[in-house]
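*Asks:* when you get a sec, could you give me coordinates for this:
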Amino acid sequence: MSRHSPLLTTTTFPYRLKPLCCLTAPSLLLALAIPLASADTMTQAVLFALEDHPTIQASIDERKGIKARVRDARGGYYPRLDFDGNYGRERSSNPSTRALEANAGHHNVYLDRQESRLSLTQLLFDGGRVSNRVDTRQAQLELADVRLEATKEGIILQAIEAYFDVLRRDEIVKTSQSHLRYQQDLVDKIKRKSAQGVARKIDARQVEGRLALARSEYDRTVGDLTDAQSSYERVIGRPPSGLEEATAIDQSLVPRDNATALRMAMVDSPIINSIQAEIDVAKNEYEETRANYWPTFELELSGTENYDLDGVPGRNHDAQARLNVRYNLYNGGSDRAKVLAALENMNRQKDLLLDSKRKLTEDIRLARTAYEVALKREASLREYAISAKEVREGYEAQYGIGQRSLLNLLDVEAEQYRAHIAHINAQYASYYAPYRILNSTGTLYEYFIRNEETQVAVSEPAVDNNNTQTTESIDLSDNTLSEEGFNSDKEESSN
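*Replies:* Prediction:
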């Protein structure tokens, strides 16, 4: 594989992006502002996705809203200051108005009534309703943080998949293009031989049919590449530009076995932490509903300033300091029902936690199995592709001396093409698989953003007992019917 994908490269990228935590604030801003005209590394693609993805922005907005609700709940700890006032025309007829000599014989008095009241109320005790409401909102805020982390983990995995898919499709297009050139050369040679009377016309028709099939296959692969580029733009937020070649992850950062991965997941997995946060929310909601069993005590200081009330002219003024007690004695069983509902919700979250642990264990095992299988398949299919290429070259030589038929040559070329496509798919599966493991353990975000020692590996991959990788890239760029050699400039990721 070339250093940059030819179908995607516009300019070269002369340096590699440092881990985020190793960058100063100005250099970080510069790194994020690198124009897409330069080659994009996978780290850059991930950073772009985290910066612009609408799903992440929606999670951030949700967190801001919950944070405001925390402040709203804490308002219950503070005094409440209220002012009430009114003004209007009042008609009064009562014993006081009728007793006035000036109104003898008149039952109605008309006055401009004015009222104002200022009160200061401080909650003293409410059975823990306010404190548990604050704890509930705080637990919801922590839940929003965990969900945001889970969203980032998911977006990173999508970005990695989209990045690899564009490169994989690009390689397939180049392989299909080489296959098409080979078929075209074969058609040209057979036609020349047919014109010279050396080859039969039916042979020319046969290779023309294979050429049409190769052209159709090429058009399909180009369409698949276009689809992959569209998916990349949807996830990353901008079109791919000069993507750097795929490389293997540093295997020392991948958990060495399922037990290690599971221990990491129990601490770092957003799925587990999310359910734990849900349990905390449910516990506080349960305690909040139990506050209905208790009375509420409030201290109230108030004063009034009123004029011309109830038909009696003059000023009325009073000031009060009192303790208010409110205690519900019967509410139709609603309070108990709320407590039971909150209790069952808490039990439900605990059951979901157990289920999530089982699913997480399964996910880790599946990811580990996919990792190991991908490595084995890549090695086998690499040998298959090399063998198929050597067989085709041998058939070419034998066809030239009449020991192989044209059909033999066409069939072995088709097999060689299929073998190379299968190897490309297996190779990128081996690149992608270890990231699934990191995602299952909840450490994928840390791998890209927080780990100071993590960099995208550029050493040659392949797996041996020392956890090293080497990959041999199969070069099909030559469109001739003769030697199409192999080189080993491409690295292969471990799963």
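
*Asks:* CA only for contacts and neighbour counts going forward, please
*Replies:* OK.

*Asks:* how about stretch 62-73: buried residues?
*Replies:* Residues of stretch 62-73 classed as buried: 62-63, 66-67, 69-70, 73 (neighbour count, 16 or more other Cα atoms under 10 Å).

*Asks:* before we move on, what about stretch 285-304?
*Replies:* For stretch 285-304, by 16+ other Cα under 10 Å, it's 285-294, 296-302, 304.

*Asks:* would you turn the buried residues of stretch 62-73 into CSV with distance to Arg169 and secondary structure?
*Replies:* Shown next, in CSV, are the buried residues of stretch 62-73 (distance: Cα to Cα, whole Å; DSSP: H, G, I helix; E, B strand; the rest coil):
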residue, distance to Arg169, secondary structure
Glu62, 37, helix
Arg63, 38, helix
Ile66, 42, helix
Lys67, 44, helix
Arg69, 47, helix
Val70, 48, helix
Ala73, 53, helix
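
*Asks:* Proceed likewise with the subsequent sequence, for comparison:
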Amino acid sequence: MASILKSFFTFLAMALCTSGAVAESLRDAVRFAVTTNPAVKATEADMRGAAYELLELRREFEPTVTVFAETGWQRVDDPSNLSTADNNIGKNRNQLGVRAEIVLFDGFRRSNLVYANSARVDGSIFRLLDASETLALNATEAYIDVYRHRILREVAKRNVVKHEEIGRRVRDLVQGGRLPYSDELTIDDRIRSARLALLEVERALRDANARYERVVGRAPSGRMTVPHAPVPKSLQELTQASVTNSYRVQYTRTQIDQNRFMGEAILADRLPRLSVFAGVSRDKNRNGVTGTRNDESIGLGLSWTLYQGGRRAERSALAEQTSRAMSEQAIAVREVTELAARTWNTYQTNLERTRQLEEQLRINLLIVEVYGEEFEAAKRTLLDLLEVERARFIVEFETVGAQAGLAFSTHRALATQSKLASHFGLAKSDLAFAPNFQNLTKDNPLSIFDVSIEPLSTEPLQ
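*Replies:* Modelled structure (predicted):
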């Protein structure tokens, strides 16, 4: 019996070996998928766009320099201020000047715009990281699915070979008069059923290959292996790590901050706006006066809207937006908590199911061996032997699926904690900017403009 089990598990280990083919590890497949998938590239472009929009705010803190000029014809009728030679006389008029202005105080509108956009950039980073986790999990699932179907194909092939072997024995016994002809018809029927089952598995494998190519970006090739990922020791540990690390939860926090700072920027319009300006201009025949005139100016400008309707509704709208963002964060926490629980339950179920199926398979293999011997001794009918072979095939089939499901559930536990990409060697810095823009601007909003944003590498990670 021990030799039978050893042969079976050796077969499972060697079933996926392809002569001369380079092995593709799960790590390589996931890294290739995450770094080349167009869906992630689209989210990456959104992140970079948000970062550049943040950098655009530099102009809010720098002077505005305006050059103005005009030329044309003018006639002024102002006898009280113009001489008889100039009054009501058409003249060519020209003007050229430059004016510079810089805002000194605007109710902290600019600062809050920087804070809000920093939160938006951090949010886009967390969205990208979350998308990378999702894609990593999808690639893992596609890889394990191909791995599972390859083994199931080998199991189905072995099932056909086994029934063909029984068929040869039955035909010999029928020819020797030890079994009726109906047994030969019965085994022929079972052989065809086994071949149809193999045909269905091969179709499912082709479908799995197609999905793999869509998700990963290239067709599966070579030998495949599926290691298990580390799993927390308890549901409580998994839940705590999931809520703490979840990119989705962290994204909702940035939405709360973004709403709050945008509200502060809008409320800044109720405070005075103070600026300093300087300018110089040169006019010819200005306002009807013949001659050239030079003007130079420097001073302070003040603008303050003391009353504007709708401000109470504006405050209420801002409060509701913040309330909505906080509710969305609470929803995200609950959903991540539920996901952690469901992931843990699936892992525990798959673990126990795999153990029981492996034990059931051990028993089935023993039954098949005993029934085979008893069939040769005419103590069991052909239907008895075929029935235990069918039961063995079903249990073996389910065992392969359970083992693959267990391996996937360990990786799903990592994805629930937002750790799957890093498990395969994809650091955050490989995928996105560091989500630290809010901290950079916390004490000094101008400090963000010292950040250099280099293009992310478009080459697959090696």
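
*Asks:* the buried residues of stretch 285-304 of structure 1 in strands, which ones?
*Replies:* 296-302, 304 (DSSP state E).

*Asks:* quick one: what's aligned to Gln398 of structure 1 in structure 2?
*Replies:* Aligning on TM-score structural alignment places Gln398 of structure 1 opposite Glu374 in structure 2.

*Asks:* name the element that match belongs to?
*Replies:* helix 311-376 (DSSP states H and E).

*Asks:* quick check, Gln427 of structure 1 in contact with Glu378.
*Replies:* Yes: using Cα atoms under 8 Å, Gln427 of structure 1 makes contact with Glu378 at a distance of 5.4 Å.

*Asks:* the helix or strand that contains Ile424 of structure 1: average distance to aligned residues in structure 2?
*Replies:* Assigned by DSSP H and E, Ile424 of structure 1 belongs to helix 406-441. With mean Cα distance after the TM-score superposition for structure 1, helix 406-441 of structure 1 departs from structure 2 by a mean of 1.2 Å once superposed.

*Asks:* elements contacting that helix?
*Replies:* helix 129-195, helix 201-236, helix 258-268, helix 334-400 (3 or more Cα pairs under 8 Å, 6 or more residues apart in numbering; DSSP states H and E).

*Asks:* equivalent range in structure 2 for the next helix or strand after it?
*Replies:* Per DSSP H and E, helix 406-441 of structure 1 leads on to helix 444-445 as the next helix or strand towards the C-terminus. Mapping helix 444-445 of structure 1 onto structure 2 (TM-score structural alignment) gives residues 420-421.

*Asks:* again, but for stretch 168-182 of structure 1
*Replies:* Alignment of stretch 168-182 of structure 1 against structure 2: residues 148-162, by TM-score structural alignment.

*Asks:* need the residues that contact the matching stretch.
*Replies:* Residues from elsewhere that reach stretch 148-162 of structure 2 (Cα atoms under 8 Å, 6 or more residues apart in numbering): 12, 15-16, 191, 194-195, 197-198, 201-202, 204-205, 208, 393, 396-397, 400-401, 404.

*Asks:* can you check stretch 62-81 of structure 2 too?
*Replies:* With contacts defined as Cα under 8 Å, 6+ apart, stretch 62-81 of structure 2 is touched by 87-103, 287-288.

*Asks:* filter these down to the buried ones, ChimeraX style.
*Replies:* Here is the ChimeraX command that selects only those of the contacts of stretch 62-81 of structure 2 that count as buried (16+ other Cα under 10 Å):
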select :87,88,91,93,94,95,97,99,101,102,103,287,288
